[in-house]
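> quick one: sequence and predicted model below, then my questions.
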Amino acid sequence: MDDQTRIELEAAAFRAMRHHLMEKRTDVQNIDMMNLAGFCRNCLSRWYQEAANDRGIDMTKDEAREIFYGMPYDEWRDQFQTEATAETQKAFEKSFAENVGTKV
């Protein structure tokens, strides 16, 4: 497989994952994704921002989140995010530190 085809397939897979998370499974909470998989929608938007910045494209965290979420993050959070339990929040602190490398 040539590099261009591989890049196009990877991009298509990313778009399908984004669509799944943003359109079909808005019920899945970021905190649960982080606790189970070590990444969430915010991580995906951060990786998008980092890729843009690495290519000399100025992009803020908020701009990347709006691109990924399809709306301002605060709006998405208000529509779809639910309160996490104390137990879930504690697990998140551990997962965040292990996967992102800093304390929440």
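Received, thanks.

> going forward, measure contacts between C-alpha atoms and count neighbours the same way
Noted.

> residues near the nearest residue to Glu66 once chain neighbours are set aside, how many?
Spatial nearest neighbour of Glu66, excluding adjacent residues (CA to CA, 6 or more residues apart in numbering): Pro72 at 4.7 Å. Using other CA atoms under 10 Å, Pro72 is surrounded by 15 other residues.

> next up, a second structure to put side by side with the first:
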Amino acid sequence: MTESKTDLTTNEHETVTDIEAAVFRRLLKHLDERKDAQNIDLMNLAGFCRNCLSKWYMAEAEARGVDVDYDAARERVYGEPYADWKEKYQQEATAEQLDKFKDSHKH
């Protein structure tokens, strides 16, 4: 679509919102299937990780008057309580990963 969101009819806007929601669910499914993609790798490559998605989810909920705490947002993104996911899947960051992270986040 070449129209801006403000030019869309209500039905078209709902369709765009439905598509965006489906893409978000697909992203979460993809991340769930790629537990080998560690958060530090995502941060180093793309500048965001699962925790960032959780914070964005929480902020967008709050902007719409919906109270979602960080733990609930992380459970939505991780598909289970964060502590459980971390225990099962999170690996210790290597020195190389940490150095790359520090280099990419210098101000």
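Nice, thanks for sending it over. Predicted, not measured: the structure shown is a model, and the values here were computed from it.

> TM-score for this pair?
The TM-score (TM-score structural alignment, normalised by the length of structure 1) is 0.84; 97 aligned residues with a CA RMSD of 1.6 Å.

> could you find the counterpart of the residue nearest to Glu66 of structure 1 in structure 2?
Applying TM-score structural alignment, one finds that Pro72 of structure 1 aligns to Pro81 in structure 2.

> again with Glu8 of structure 1
Per TM-score structural alignment, Glu8 of structure 1 is aligned with Asp18.

> same thing with Asp27 of structure 1?
Match for Asp27 of structure 1 (TM-score structural alignment): Asp36.

> tell me the centre residue of structure 2?
The residue lying closest to the centre of structure 2 (CA atoms, centre = their mean) is Leu53, at 2.4 Å.

> skipping adjacent residues, who's closest to that one in space?
In space, Leu53 of structure 2 is closest to Val77, 7.0 Å off (CA to CA, 6+ apart).

> residues touching the one you found, list them.
With contact set as CA atoms under 8 Å, 6 or more residues apart in numbering, Val77 of structure 2 has these partners: 28, 50, 53-54.

> is it true that the match of Pro72 of structure 1 touches Glu87?
No - under the criterion of CA atoms under 8 Å, Pro81 of structure 2 makes no contact with Glu87, lying 10.2 Å away.

> packing partners of the helix ranked longest in structure 1?
As assigned by DSSP state H, the longest helix anywhere in structure 1 is helix 3-19. If you count contacts as 3 or more CA pairs under 8 Å, 6 or more residues apart in numbering; DSSP states H and E, helix 3-19 of structure 1 packs onto no helix or strand.
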